[in-house]
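>>> Next come a sequence and a model predicted from it.
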Amino acid sequence: MFRILLTAAALAAALPAHAQLSKAETAMVATVDKESDRTIALLERMVNQNSGTLNLEGVRAMGAMLQPEFEALGFKVAWIDVPETKRAGHFVATHKGSGKGKRMLLIAHIDTVFEAGSPFQKFVRDGDKAVGPGVVDDKGGIAVIVAALRAMQQAGTLKGADIMVMLTGDEEKTGDPIPLARRDLVEAGKWADVALEYENLAQEDGREWGTVARRSANNWTLTATGKTGHGGSVFGPDLGYGAIYEISRILDHWQSELREENLTFNVGVIAGGTPASIDADGVKVQASGKTNVIPAQAIARGDLRSLSPEQDARAREKMQAIVAQHLPGTSATLTFQDNTPPMAPTEGNRALLARVNAINRDMGLPEMAEFPPAKRGAADSSFVAAWADTLAGMGPIGGTLHAEGEWLDLPSISTQAKRSAILMSRLAREKR
């Protein structure tokens, strides 16, 4: 494939007749193309720096690598340490503009799922495809951010823009306690009018999609107890049904009575017997028992995903109501662990997608429909969506996430950087 780098004037002539890009926007498009090799070189350096979440020095090294990139663009850079969470911390870069336009928060993460001991460590390019750890999740997203900001600087539209870039260092394995780990991101969301999240662009059936919503990712733990004794007395008036029948009743009623669109409650692990237990991390269960002994304990753990706070609250209420309907001789308790809130599909989020689609029309690109939220996982954008209009999936196209062979479509970095540069430049002109 041959790519021709055009001057701003030549590019304007090459654009479709219906394109409505301004002179500055046309210049930004040309800059992104001109600096494509530079952007890919930065991506390669980032991917070759291991930054598995638990490699604290590697995550901090990513911050040190990016500091001069943002300082050259006029950003003030800081590193936020949160030692209580046992994570490396977060990178934040702030650009002070005129104070008149929309405040914009750009979100990505510098950690990956590939720790220092992983055999998958290097950036490899094959034509328009790159493979490497975190190449699309989320170092490709960071490359889009830098490319877009460089184009804005060259065109003169960055000068008046109020922008904060927050790159979290523990998105893949969030530190604990979560309220402390996400404290600074939440505060950034309260500052912002608009939040743009740079995980991978949704692509399906050859189409590109906009992400205006993501579901939550929270956990639940269900514990049932029963009277133990001889198995021949099960169901009787003295010993009742036992813990396993009780926990089975609850889970069966959940799946038959609670199911609705965009709501899921997966059972990830379960055990029952006399005794049964679960470890402190909530991932390993142990149980023992005999066929002629009524089980005394049963434990199940899973996740709860919902599209809105209202749906989440409604589901929890129904789950607890079902738990309370105990079988004879049993009891049960249900607790929830809040991890990532939902990013509901608000009108403000949809208005952001409409702005991107206006840019698509101006660039002669197809418009994007809303991507079904049940097909996307949770992300850091959910922590700010309650305060700022939010659009997710602004990063490049890629796949095989969280596994060896993770790949990225290199030309999509430029396409996404152009969309972002134009979007941010237009938002910077909108009054708060």
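That came in fine, so what should we check first?
>>> alpha carbons only for contacts and neighbour counts from here, please
Fine.
>>> Mind checking which residue lies nearest the centre of the protein?
Ala379 (2.0 Å; C-alpha atoms, centre = their mean).
>>> what distance separates whichever strand or helix holds Glu317 from the middle of the whole chain?
Element membership for Glu317, per DSSP states H and E: helix 309-323. Chain-centre distance of helix 309-323: 24 Å, with C-alpha atoms, centre = their mean, to the nearest Å.
>>> Okay, one more to line up with it:
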Amino acid sequence: MLKPLLAAALITLPLPAIAQTAPQLAAMRKAVSADATRNEALLERLVVQNSGTLNLEGVKAVGELMRAELEPLGFAIEWVDQSAVGRAGHLVARHQGNGRGKRLLLIGHLDTVFEPSAPFTGFKREGRRAIGPGVGDDKGGMVVIVGALRAMQAAGTLKDADITVYLTGDEERSGRPTDQARADLIEAARASDIALEYEGLAVENGREFGTVARRSSTSWELRTSGVTGHSSGIFNEALGYGAVYELARILDGFRRELPEPNLTYNVGVMAGGTPAAIDAAGVSVTASGKTNIVAETAIARGDLRTLTPEQDARVRARMAEIVAKHLPRTEATLTFFDGMPPMPPSDGNRALLATLNAVNRDLGLAQMPEYDPARRGAADSGWVAAIVPTLAGLGPVGGKAHAEGEWLDLDSLERQALRNAAFLTRLSMEPRGR
């Protein structure tokens, strides 16, 4: 059921401002169907070109493939170099419309988690499934963007639309500092009225969902220390409990005391001994020790995922309180490394989903309820959601993201291109209002 204020807003808008004409929808449907083979060929070209985040030349090459698709549609292309933060850069494509409708920001990413050294390579079809590294996350999403824009052009609705396509080159492993790596994306959001993100569509048991919220992704590092010595003296006043017991106390405290809705806090890697260490990337640990020596050092790294900035601040404070209650003769420090901020649910985000469901009705597609944010990861939409209403997960249907065997439903490319062409047209026709 629509909230009263949203329902009133929709009623007061003149029909032409919020709906496409039947001929426009027919033209979009025809164009998407005609481009099906072309879009699948584009998907293959994108997937075959490795663009692991640290493969800077590969990311740039995918950017050039996307430039070749967007420039003929009337988009002005800019490459935002990110060498200062150790990344390739971002491709930004801007289409200037009539200046009256809502300004739309479409977000995707050029990179994948699969670096050139990954054994999972190539592109293959199994029936109507495409399989390959990054096929769904997010190369299929970029194909949906291109397919939707081509359909709009065929229907005559692209020419008046103000649209910016922003394809980041380091979504999977952001450059540091992150606020510098995302400064231009944030500025693009400030120059927009609506943001739409094109990672994979949420689907469960055949039902499609709308993503009005996504959680954050932050990493943390816990280091503990203790007095080392012969194990026969552990627990006494001279040696205390050692670093490993202190680490175990804190992690178990997290397990027992932190749980609440929409919160997770995983421990990904840990080590303890005399000594113990972790590499600069925070992914590999080393340790040595003997059973009769009290551990001097222990280290753990994990992530923290929250739904709102308020929840994030509250949980961090509670974690710090748990860390501070040291066992005798031990010390501990907790450090957070900011990653992606959350995309909290909002009235504006839900209004976008209501508009998308109006499009679904026009197209004869099923209504899409809200997806549980605890079942999704973080994405670049988190960087803009505090600035403009945002809807995420508008890409194709797929599975096994970030894993060998990642796949995409090829039929969903056509359905999502049509759905998004109609959705973007409707949004671009709404009065700007500011």
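Looks like it arrived, so ask away. Source: prediction; values computed, not measured.
>>> Now do the helix holding Glu317 of structure 1: which elements does it pack against?
Applying 3 or more C-alpha pairs under 8 Å, 6 or more residues apart in numbering; DSSP states H and E, one finds that helix 309-323 of structure 1 contacts helix 243-257, strand 330-340.
>>> tell me the angle the last one makes with helix 309-323.
Spelled out, it's strand 330-340 of structure 1. 160 degrees (axes from the mean of the first three to the mean of the last three C-alpha atoms, to 10 degrees).
>>> May I see the helices and strands packed on helix 309-323 of structure 1 arranged in CSV, with mean neighbour count as well?
Shown next, in CSV, are these (neighbours: other C-alpha atoms under 10 Å):
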stretch, mean neighbour count
helix 243-257, 18
strand 330-340, 17
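>>> closest one to Glu370 of structure 1 among the ones you listed?
Checking those against Glu370 of structure 1 by C-alpha to C-alpha gives strand 330-340 as the closest, at 21.1 Å.
>>> Can you name the element that comes right after the closest one?
Counting by DSSP H and E, the next helix or strand C-terminal to strand 330-340 of structure 1 is helix 347-363.
>>> in the superposed pair, what's the mean gap between that following helix and structure 2?
Its match in structure 2 and helix 347-363 of structure 1 itself, once the structures are fitted together, sit a mean 1.1 Å apart by mean C-alpha distance after the TM-score superposition for structure 1.
>>> Buried residues, that helix. List them.
Within helix 347-363 of structure 1, the residues scored as buried using 16 or more other C-alpha atoms under 10 Å are 348-350, 352-363.
>>> Packing partners of the helix or strand just after that helix?
Helices and strands here follow DSSP H and E; after helix 347-363 of structure 1, the next one along the chain is strand 369-370. The contact analysis (3+ C-alpha pairs under 8 Å, 6+ apart) places strand 369-370 of structure 1 against strand 207-210.
>>> Now do the same contact list for the residue of structure 2 positioned farthest from its centre.
Residue farthest from the centre of structure 2, counting by C-alpha atoms, centre = their mean, is Ser232 at 50.3 Å. For Ser232 of structure 2, the contact set (C-alpha atoms under 8 Å, 6 or more residues apart in numbering) comprises Asn292.
>>> one more time with 6 Å
Ser232 of structure 2 makes no contacts at all, as judged by C-alpha atoms under 6 Å, 6 or more residues apart in numbering.
>>> Stretch 271-290 of structure 2 maps to which residues in structure 1?
Under TM-score structural alignment, the match for stretch 271-290 of structure 2 in structure 1 covers residues 271-290.
>>> What are the boundaries of the helices in structure 2?
Ranges of helices within structure 2 are 4-12, 15-18, 22-34, 36-48, 56-70, 140-155, 178-181, 183-190, 242-257, 309-324, 347-363, 410-429, based on DSSP state H.
>>> The fifth one to helix 140-155, inter-axis angle?
So the one you mean is helix 56-70 of structure 2. Orientation check (the same axes, to 10 degrees): helix 56-70 of structure 2 against helix 140-155 gives 20 degrees.
>>> Quick one: average offset of helix 56-70 of structure 2 versus structure 1, please.
Here the mean offset of helix 56-70 of structure 2 against structure 1 after fitting is 1.7 Å, by mean C-alpha distance after the TM-score superposition for structure 1.
>>> Okay, buried residues for that helix please.
Neighbour count says helix 56-70 of structure 2 has 56, 58-63, 66-67, 69-70 buried, by 16+ other C-alpha under 10 Å.
>>> what's the answer for the second one, then?
Along helix 15-18 of structure 2, these residues count as buried under the neighbour rule (16+ other C-alpha under 10 Å): 17-18.
>>> wait, which of the buried residues of helix 347-363 of structure 1 is closest to Lys290 of structure 1?
Proximity of those to Lys290 of structure 1 (C-alpha to C-alpha) peaks at Asn349, which lies at 55.2 Å.
>>> quick one: contacts for the closest one?
212, 389-391 are the contacts of Asn349 of structure 1 under C-alpha under 6 Å, 6+ apart.
>>> try 10 Å
Residues near Asn349 of structure 1 by C-alpha atoms under 10 Å, 6 or more residues apart in numbering: 194-195, 210-213, 343, 385, 388-392.
>>> what number of residues lie near the aligned residue in structure 1 for Thr211 of structure 2?
Correspondence of Thr211 of structure 2 to structure 1, assessed by TM-score structural alignment: Thr211. Thr211 of structure 1: 26 surrounding residues under other C-alpha atoms under 10 Å.
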